[in-house]
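*Asks:* Quick one: sequence plus predicted model below, questions after.
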Amino acid sequence: MSLTGQKKERHMRMRQFLVSFYPLILVAAAIGFIVVPAVGLASPAAQQGQQQFPKLQLSLDDAVKLALRQNLDIAFIDYDRDIAHQSIITAEGLFDPVVGVGTPGTPAVVGTVAGGFGQTAPPVGGVGFSSSESPSTTALAGAPVSESQGFNTQVRFTHQFDFGFNYQFGYNIGRSTSNSTFTNLNPSWNNTLGFAFAQPLLRGRGKEASGAQLLLAKRNAEVSDHVFRTQVETILFSVVQTYWELVFAHRNLEVSQRSLQLAQEQLGRTQVQVEVGMLAPIEETQAEVAVAQRRNELIIARNGLEDATDNLKVLLKAESLPGGWETVIDLTDAPEITPRQADIDEEIQSALANRPEIATARAQIAARQVEVNVTRNSMLPALDVVGGVTFVGIGGDTIVREPFPGQKIIEILPGGYGDALSALYGFGFSTWRVGFNFSMPIGNSTARGNYAQATLNEDKARTELERTEQQAILEVRQAVRAVSAAGELVTSMAKTLELAKQQLTIEQDRFDVGMSTNFEVLAFQDELRRAEAQELRAMIDYRNAQALLARVTGSIVETWGIRIQ
């Protein structure tokens, strides 16, 4: 037998020996390589007495609801919405009725008997007492030294409407005494009841002129509502996306663990064949390098899982979870999907009708239109119709004197406030007035400048609406394509993964019989690792693409059955 024949025979005996004991040897090597790294890569919690943290089972629906209740970004932006709605109440306060009782130093709605309608109250104020002494400069004063004392008060009710009309009711009462011999009532009581109104006919007429602040407050509240919805949709999308990224991180860690296990099993096979002389020692080194590399990948995958977990906890407000930041989150939703096709025209129409950003832009146009109408009205001349009616009643002790120039008191007929009140409500003494007030600034440059600015702001708001609609259409088109592409990738990557598993099985069988190299087996293991990760990535991308499509069409809130109040 030749030397070459002897070598072949010895090689065949060695192969038969390996085939007989190979399964046993492989199991022993695999156990050694699996157990030892598992101990070395155990988590800090496992190495420190297996500390147990509170566990939270979480579906995607649970995560969405929990985020809406506890997310700090939503709570923060909700304050702005509340503030905007409170500004409506503040603006409405401008048209609240006002009751004044004896307000010192303010104009009286109705004047005294001597002053007449629309005059100011006595110098002592709305409620006050007065006393004066002064030397007489004429015989008609009725005394060498004029002395008088008095009391005066007023009650008035004022109300302004948001369309420009305003009115006032007022009641004045005064009592005075004098030492003048020409006074017939002493003490005397003066009562005045009056009603006055004013209605702008040009400038200041209508709700958009007189009630502009209230209208703007309402428009701004609408804007705030749409901004709040935008924030809610953004948070919802972030929760959905972060949830699926955490699912990916969990599955990716499992893929890395399986990849490490395959590399360890291959190292066991290689060591067996090196020991029996079928492979050179360099092959064992190559397998050990692959194990080290995949252990590094496992460490990176575990760190990525922890980061993804923290990202979800932030959206859920980690401090409110059962164990705070240390809560163990157990996800219950799987990423497996059934791809579907979206109709791009329907999705675009949905976006134009439902996107809160578009609704915000339209509300901004409405607010700018209010400003345009206000500034246009301010360029008009001021023409107001004003009017009022006053009723007077007087009473007091009536002094009967001798004819002039005697002035001797003959009789005093008792009287008082009751007489004055009876005379007032007899409506026998009245004064009424109706008139027009007109004014017009020369040039009116300020009003014209304000109107020009308001018109430009309205045009700018309309342009912003067009930009927002165009951007929405672009985002919808991209999202529809993303859903379609992700669905195709899911199908394609599933087939790729199946083929990668078959290739690795074939190559391992060839390696066991000496027909393949360690390098080729490890290369196919890497291919399987990539195929598993890519299939998982495709499923997560499809889930995220669906969420993005719901976000850009403005339907993500309805998708999760959420009602924003």
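*Replies:* Nice, thanks for sending it over.

*Asks:* For the rest of this, base every contact and every neighbour count on C-alpha atoms.
*Replies:* OK.

*Asks:* Secondary structure element holding Asp82?
*Replies:* Asp82 belongs to helix 72-92 when elements are defined using DSSP states H and E.

*Asks:* I'd like to know which elements that helix is packed against.
*Replies:* Counting by 3 or more Cα pairs under 8 Å, 6 or more residues apart in numbering; DSSP states H and E, the packing neighbours recorded for helix 72-92 are helix 212-275.

*Asks:* just the strands in the stretch 51-200 of the chain please.
*Replies:* Taking DSSP state E, counting those that start in this stretch as the criterion, the stretch 51-200 of the chain contains strands spanning 55-58, 98-101, 128-135, 145-160, 166-178, 185-200.

*Asks:* Of these, which is nearest Tyr22?
*Replies:* Of all these, the one in closest proximity to Tyr22, counting by Cα to Cα, is strand 55-58 (43.2 Å).

*Asks:* counting contacts, what elements does that closest one pack onto?
*Replies:* If contacts are counted by 3+ Cα pairs under 8 Å, 6+ apart, strand 55-58 sits against strand 328-331.

*Asks:* which parts of the strand it packs on are buried?
*Replies:* The neighbour-count check on strand 328-331 (16 or more other Cα atoms under 10 Å) flags 328-329, 331 as buried.

*Asks:* of the residues you listed, closest to Ile74?
*Replies:* For Ile74, the closest of these turns out to be Ile329, at 22.2 Å, with distances computed as Cα to Cα.

*Asks:* here comes the other one, which I'd like you to weigh against the first:
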Amino acid sequence: MNFSLRQLRQASLFIIPLLGVNLLNAESSPETFELDLRQAIKAALENNFAFRAAAINPEIASLSITQSESFFDTELFASGQVSQSEQDTTFEETTGTSSDNRSWEVGARKRFSYGTTVTARTNLDRRNTDAVVNFSNLSQSADLSLSIRQPLLNGFGKDVNTAGIQSAIAGYSAASESVREALFELLAETERAYWAVARLQEQLALNESSLKVAETLLKEAQERERVGVATRIDVLQAEASRAQRREEIIETRRILGDAIDQLFIYMGTFAPGMLELESSLKVSGLPEGIDTYTDFAEVWNLAKAQDPLLAQQEAVIDQREWQRRAAKNETRPNLDLVLSGAYTGLDSEDAGNAFDSALDRDGHVWIVGFEFSMPWQMRGAKATLRSAEKELEQENIRLNELQQSLFRQVRSAWRNLDSVSQSLEAAKLTVSLQEATFEREMSKYEEGISVFRDVLEVQRDLDQARIRLLDSKFNRLSSEISIARLSGLILERHELNPELILPDPR
């Protein structure tokens, strides 16, 4: 595809800031820009939509912690009431009565982790009762009081009262692990998509090279037919071979386009101009391997320690355990110890004098008591507790299932790595053999002791051997990626610091 440098630069305005890559020297290579694996990973971490959405989960979970902690925030309260009444009477000495009563209360209430509730309040009551003829009674009363309520059964203890906070913290841990899982998945799939593009670009180069060989063989067959040492069948076979190579190029380009699109999806990159940039994108060559794993026990132990799904499930189990403790608390009767004391003051006219009297401790009141209540048989609370216990048991079983599944995945990835490593060595030997066979067959054909069909068959075998070598290289890398993903070594593989990416643990 031919397009101007201006068109390329216009298209790159959309993609270059997202990829974090630099356009190569336009004077020397105006139609090509290179993307290495590190740049692709950086773009994915910054722009991938699924990862960005997953990264919000801990923020939401942290708000649940704040909401649970707010249960122990100090509560302020105030109330006021004004009432008036009048009554006509038929007594001989009075013609009627009226009353004007006013009451004000202000206070604060604080809950503590052991279930204790402390309340401090102040009250002001104003009462004015008038008998129209005989008397008038105005009084002001004030008090300063402190009361303590301490549960002795239901609601007693730090674990019970902080169960909601601990459950929210476990939920935050689960949300954080979901981000780690998304990170591992993003790194693994982005790298796999990157090497898929590399593999297909090399396959396209092989297809184009095979096309050149096919065109050379066609010209040679036509020349040999002209001088009478080849038949028309040889020329037709060469033409068919060239057509087949062209079809392979068309199909490879289609698959390569899909692979590039997939890579761009993981990188969170899309914009006008992508179609033009697709043909100019160049990635690194396909290596035979990056990491070497020699100890299955070490990989398995890392997988158990680093697997985000196991960590998420352990956090869920922690949540269920706190829910079970809260449910068990509800099976206890309510028995609260209540302590309160107050200083009181009175004055016939002035509210300020009534408060001064209370501060001078002119009067006092103290109360000690208890309150008891219990639902008959507690069937609802007991059913809730049994349900919480069954849910906890269920989550423990799921943890065992996840461990079993993880072991199977690690074993499968380990066996696959061993298998593809051997296949890679065999593929390299096969390519060397087929190259030598092709050279020998060409020499025999040029000497006139081999037919053209044999040359085409040997060339086809060589092409297939080279494709199998590419497949083996890609499969080797894919197996390495799977093991790195399962063991948590994917971060080390890409030299990433998890503290700069993952949310802070609580």
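*Replies:* It's in. Because the structure is predicted, anything quoted here is derived from the model rather than measured.

*Asks:* hang on, the earlier thing: in the second structure, what stretch matches the helix holding Asp82 of the first structure?
*Replies:* For helix 72-92 of the first structure, the aligned range in the second structure is residues 49-69, judged by TM-score structural alignment.

*Asks:* Touching the matching stretch from outside, list them.
*Replies:* Counting contacts by Cα atoms under 8 Å, 6 or more residues apart in numbering, the residues outside stretch 49-69 of the second structure that touch it are 45-46, 164-165, 168-169, 171-173, 175-176, 178-179, 182-183, 186, 268, 503.

*Asks:* Let's see that with 10 Å instead.
*Replies:* Contacting residues not belonging to stretch 49-69 of the second structure are listed as 44-46, 70, 162-183, 185-186, 265-269, 501-506 [Cα atoms under 10 Å, 6 or more residues apart in numbering].

*Asks:* what are the ranges of the helices in the first structure?
*Replies:* Along the first structure, counting by DSSP state H, helices occupy 3-40, 44-47, 60-70, 72-92, 207-210, 212-275, 281-315, 344-354, 356-378, 417-425, 445-512, 518-552, 556-559.

*Asks:* closest one to Ala196 of the first structure among these?
*Replies:* In terms of Cα to Cα, the element of these nearest to Ala196 of the first structure is helix 417-425, at 17.3 Å.

*Asks:* Just to confirm, what residue in the second structure is aligned with Phe511 of the first structure?
*Replies:* Aligned counterpart of Phe511 of the first structure in the second structure: Tyr445 (TM-score structural alignment).

*Asks:* Which residue is the nearest non-sequential neighbour of that match?
*Replies:* In space, Tyr445 of the second structure comes closest to Val451 once its chain neighbours are excluded; the distance is 6.2 Å by Cα to Cα, 6 or more residues apart in numbering.

*Asks:* pretty sure that neighbour contacts Asp234?
*Replies:* Yes - contact status for Val451 of the second structure versus Asp234: in contact at 8.5 Å, counting by Cα atoms under 10 Å.

*Asks:* Comparing those two, which shows the higher neighbour count?
*Replies:* More neighbours surround Asp234 than the other of Val451 of the second structure and Asp234, with 20 against 15 (other Cα atoms under 10 Å).

*Asks:* Who are the contact partners of that one?
*Replies:* Residues touching Asp234 of the second structure, when contacts are defined by Cα under 10 Å, 6+ apart, comprise 217-218, 221-222, 224-225, 240, 451-453, 456.

*Asks:* Make a PyMOL selection of the buried ones in those residues.
*Replies:* With 16+ other Cα under 10 Å as the criterion, this PyMOL line picks the buried residues out of the contacts of Asp234 of the second structure:
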select buried, resi 217+218+221+222+224+225+452+456
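
*Asks:* ok, so of the contacts of Asp234 of the second structure, who is nearest Thr294 of the second structure?
*Replies:* Distance ranking of these against Thr294 of the second structure, using Cα to Cα, places Leu456 first at 42.2 Å.

*Asks:* Give the aligned equivalent of the closest one in the first structure.
*Replies:* Mapped onto the first structure by TM-score structural alignment, Leu456 of the second structure lines up with Leu522.

*Asks:* residues contacting its match?
*Replies:* With contacts taken as Cα under 10 Å, 6+ apart, Leu522 of the first structure has the following neighbours: 262-263, 266-267, 286-287, 290-291, 504, 507-508, 528.

*Asks:* what's the counterpart of Thr116 of the second structure in the first structure?
*Replies:* Thr116 of the second structure maps onto Phe165 in the first structure when the alignment is built from TM-score structural alignment.

*Asks:* what about that match, neighbour count?
*Replies:* Taking other Cα under 10 Å as the criterion, the count of residues near Phe165 of the first structure is 19.

*Asks:* what's the distance between it and Ser176 of the first structure?
*Replies:* From Phe165 of the first structure across to Ser176 of the first structure, the span is 36 Å (Cα to Cα, to the nearest Å).

*Asks:* what's the answer for Asn457 of the first structure, then?
*Replies:* In this view, Asn457 of the first structure and Ser176 of the first structure are 61 Å apart by Cα to Cα.

*Asks:* quick one: contacts for the closest residue to Asn166 of the first structure other than its chain neighbours?
*Replies:* Nearest residue to Asn166 of the first structure in three dimensions, chain neighbours excluded: Gln160, at 4.1 Å (Cα to Cα, 6+ apart). Each residue near Gln160 of the first structure by Cα under 10 Å, 6+ apart is listed here: 94-98, 166-168, 197-198, 210.
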